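got a predicted structure plus its sequence, pasted below:
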Amino acid sequence: MKLHVLVDNNTIIDRYFLGEPGVSYYIETDNKKIIFDFGYSDIFKKNARKMNID
């Protein structure tokens, strides 16, 4: 299983990604891909592109 944090409210450690109140996770298992998103906008898409996640 792989877990990627696409969005959270802390961008101090990585200034190249966007942040906002809320969270967004991308979870990948052997046969499933899941987006768990509780953000306010679509910035999870922009961060996912930077991480090479489709």
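That came through fine.

CA atoms for contacts and neighbours, from now on please.
OK.

separation between residue 4 and residue 50?
Here residue 4 is placed at a distance of 12 Å from residue 50 (Cα to Cα, to the nearest Å).

cool, residue 26 as well?
13 Å.

what touches both of the two?
Here residue 26 and residue 50 have no joint contacts, going by Cα atoms under 8 Å, 6 or more residues apart in numbering.

and here is the other one:
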Amino acid sequence: MATTIANRLSNREATQRLFLSVKTIEFHLGNIFRKLGVRNRTELAARRAHSG
């Protein structure tokens, strides 16, 4: 899911691709942000790009 979001998809676009609800995406995205220590999608994308 983090890869889908890091690829600059909106929550709504991610729901369509992953067959999940918007609430589910928001919940898991918040958990991912906390776990990785990032505050927004830009930081998530940068972290993903840096890690390869």
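That came through fine. Keep in mind the model is a prediction, meaning the values are calculated, not measured.

could I get the TM-score for this pair?
TM-score for the superposed chains, counting by TM-score structural alignment, normalised by the length of structure 2: 0.35, backed by 29 aligned residues with a Cα RMSD of 2.7 Å.

related to what we said a few turns ago, neighbour-wise, which of residue 26 and residue 50 of structure 1 wins?
Neighbour count, other Cα atoms under 10 Å: between residue 26 of structure 1 and residue 50, residue 26 has more, with 18 against 12.

let's verify the more buried one: helix, strand, or coil?
The three-state label given to residue 26 of structure 1 by DSSP: H, G, I helix; E, B strand; the rest coil is strand.

my guess is residue 36 of structure 1 contacts residue 7. True?
No: using Cα atoms under 8 Å, residue 36 of structure 1 makes no contact with residue 7, being 10.3 Å away.

list residues touching both of these two?
Listed as contacting both residue 36 of structure 1 and residue 7 by Cα under 8 Å, 6+ apart are 24-25.

look at those two and report which has more neighbours.
The neighbour count for residue 36 of structure 1 versus residue 7, taken as other Cα under 10 Å, is higher for residue 7 (27 against 12).
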